[in-house]
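Engineer: Show me how the following folds:
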Amino acid sequence: MGALVIGLAISGSALAGVDGNATLTSDYVWRGSSQTLEDPTVQAGVKLSSESGWYASVWGSGVSFEPDAGARSEFDFVAGWSGSLSDDWALDVNLTHYMYPSTDVDLDWTELNSTVTFKGNYWLSVGVSDNALASDTTGTYAQLGARFPINDQWRIEGVVGQYFLDKAYADDYLHGQLSAIWKVHGPWELRLTAHDTDNAGKRLFGNNAGSRVEFAIQTAF
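Structural biologist: Purely as a prediction, here's the structure:
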């Protein structure tokens, strides 16, 4: 992954751009589970991409888990390729490494992800890992999502995800989320999201799963 970043930086003529994002959220919810014990946090990321479709990115967020393993931050390092397959279809394939510095136990793990998008508004994502959620067991995550633009300022987004986990670790669980997004001005957006998980998710994550509402202010630059 580091070699890809260096290669993109050296080949300046091949760079398509550098993009960034920042978010202030009331609760960092990932695949149906709160990663901050329902507390607010700040998130930010940067992405370096080439004209050929190769890219590398890093994204960070505050975290807080229970039981407490000492994790206070999460960094996601991503390297992959994205591009159009046709006028309607696009593909993104990447390797994501989830890193949690300064923890009492090793929580780091890696996942291979792929996303197929249709007309920019409908997508299917699949992620596979032989160390899902740092459990030393296999896991496959599948997500089906859609966005519905209402006008230039408003859109609705919905996601349904299923995590297929090794029975030695936990039962498979289902989650869903529904968001209303308001484009306030330029790149600034307000997002209100309702999350929920099934009972298997609650058994795995306890009070960090189940029904919750998240509010976020986000921007891209």
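
Engineer: going forward, measure contacts between C-alpha atoms and count neighbours the same way
Structural biologist: Fine.

Engineer: I'd like the next helix or strand past the longest helix belonging to the chain.
Structural biologist: Longest helix in the chain, counting residues (DSSP state H): helix 2-10. Scanning forward in sequence from helix 2-10 by DSSP states H and E, the next helix or strand is strand 15-25.

Engineer: can you pull the buried residues of that next one?
Structural biologist: The neighbour-count check on strand 15-25 (16 or more other Cα atoms under 10 Å) flags 15-16, 22-25 as buried.

Engineer: and if you look at stretch 26-39?
Structural biologist: Quick answer for stretch 26-39 (16+ other Cα under 10 Å): 26-29, 31-38.

Engineer: residues contacting the residue positioned nearest the centre of the chain?
Structural biologist: By Cα atoms, centre = their mean, the chain has its centre lying nearest to Trp30, at 6.9 Å. By Cα atoms under 8 Å, 6 or more residues apart in numbering, the contact set of Trp30 is empty.

Engineer: Kindly report the same for Ala14.
Structural biologist: Ala14 is in contact with 8, 50-52, counting by Cα under 8 Å, 6+ apart.

Engineer: try 10 Å this time
Structural biologist: Residues near Ala14 by Cα atoms under 10 Å, 6 or more residues apart in numbering: 7-8, 49-53.

Engineer: Quick check on those: which are buried?
Structural biologist: Listed as buried from these are 8, 49-50; burial here means 16+ other Cα under 10 Å.

Engineer: Another for comparison:
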Amino acid sequence: MLNKKLLSATAAAVLLSGVSSAMAAPEISANVTLTSDYRFRGISQSNDDIAIQGGFDLGFDNGIYIGTWGSSVDFLTADGEGVDGSLELDYYVGWAMETESGVGIDVGYLYYDYPGDDGLEGDFQEIYGSVSFWDITLGIAYSDDYYAETEKFFYYSGDYSLGLGENLSLDLHIGYNDLDQDGGYLSDGADSYIDYSVGLTASYWAVDWSLAWVGTDLDGEEYFGLDDLVDDTLVFSVSKSM
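Structural biologist: Okay, here's the model as predicted:
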């Protein structure tokens, strides 16, 4: 899940027509990633297996951006039945800027779509915001009806990136997942959990290489007996930006 419906066609047309006169031709970017395990907020979305991911973005001079991102997924229930198909598609629109003092601001809307749903109603929407200063980013996201129709959800996160050299950085992350309805999609009534990661990212040969230790404070009993999907694990990723 990186990311109910994205802005309607009418709303999007109004948004873009209202700003088109103020923006130059958009900057187009793309990315593709191969990862040993797709972890979203600490929980495996690929059944503890390899996933391929990629996305496209349009960025405008006034800070507005729109884009889409997708990943292969593999969700299993406790009895081994698959749900929500094999693909996640995210659609987003937002605005980002940096002040003269170097403080970055980013706000936006994100819709998570799972084509081919045949089990849980996985699709959901979020609004998000973050502020960045020095090498720290603090963020918050809110969903009015989170994954599997589990009511309200808040996500609070903190990230820190420390440069260790020209092409190497140490990346730290911690997130607090605040769930509604006695835990929402958790199995034992827990209503919150923490996710975290510690990783190294290196850029060589025009490719980004990442190795991260990713985990949560959940155990298998809190996630339908599926220990492997929430236990700490080492995740290796290779990414290319274009």
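
Engineer: Remind me what the longest helix of structure 1 packs against, helices and strands.
Structural biologist: On a contact count with 3 or more Cα pairs under 10 Å, 6 or more residues apart in numbering; DSSP states H and E, helix 2-10 of structure 1 meets strand 15-25, strand 41-50, strand 54-62, strand 73-84.

Engineer: what about those, which gets the closest to Thr219 of structure 1?
Structural biologist: Evaluated over the helices and strands packed on helix 2-10 of structure 1, closeness to Thr219 of structure 1 peaks at strand 15-25, with 5.5 Å, by Cα to Cα.

Engineer: Tell me how far that closest one lies from the chain's centre.
Structural biologist: 14 Å (Cα atoms, centre = their mean, to the nearest Å).

Engineer: how close does that strand sit to structure 2?
Structural biologist: Once the two models are superposed, strand 15-25 of structure 1 sits on average 1.1 Å from its counterpart in structure 2 (mean Cα distance after the TM-score superposition for structure 1).

Engineer: between that strand and strand 41-50, how many degrees?
Structural biologist: Strand 15-25 of structure 1 runs at 170 degrees relative to strand 41-50, counting by axes from the mean of the first three to the mean of the last three Cα atoms, to 10 degrees.

Engineer: Next up, the contacts around the aligned partner of Val83 of structure 2 in structure 1.
Structural biologist: Using TM-score structural alignment, the partner of Val83 of structure 2 in structure 1 is Ala69. By Cα under 10 Å, 6+ apart, the residues touching Ala69 of structure 1 are 100, 102-107.

Engineer: now Ala142 of structure 1
Structural biologist: Contacts for Ala142 of structure 1 (Cα under 10 Å, 6+ apart) come out as 113-115, 124-128, 160-164, 174.

Engineer: Next, count neighbours for Gly186 of structure 1.
Structural biologist: Gly186 of structure 1: 9 surrounding residues under other Cα atoms under 10 Å.

Engineer: typo on my end, it should be Ala12 of structure 2
Structural biologist: Ala12 of structure 2 is flanked by 13 other residues according to other Cα under 10 Å.

Engineer: cool, Met99 of structure 1 as well?
Structural biologist: 19.

Engineer: Show me what Val131 of structure 2 aligns to in structure 1.
Structural biologist: The alignment partner of Val131 of structure 2 in structure 1, by TM-score structural alignment, is Val116.

Engineer: That match: which element?
Structural biologist: Per DSSP H and E: Val116 of structure 1 is located in strand 109-118.
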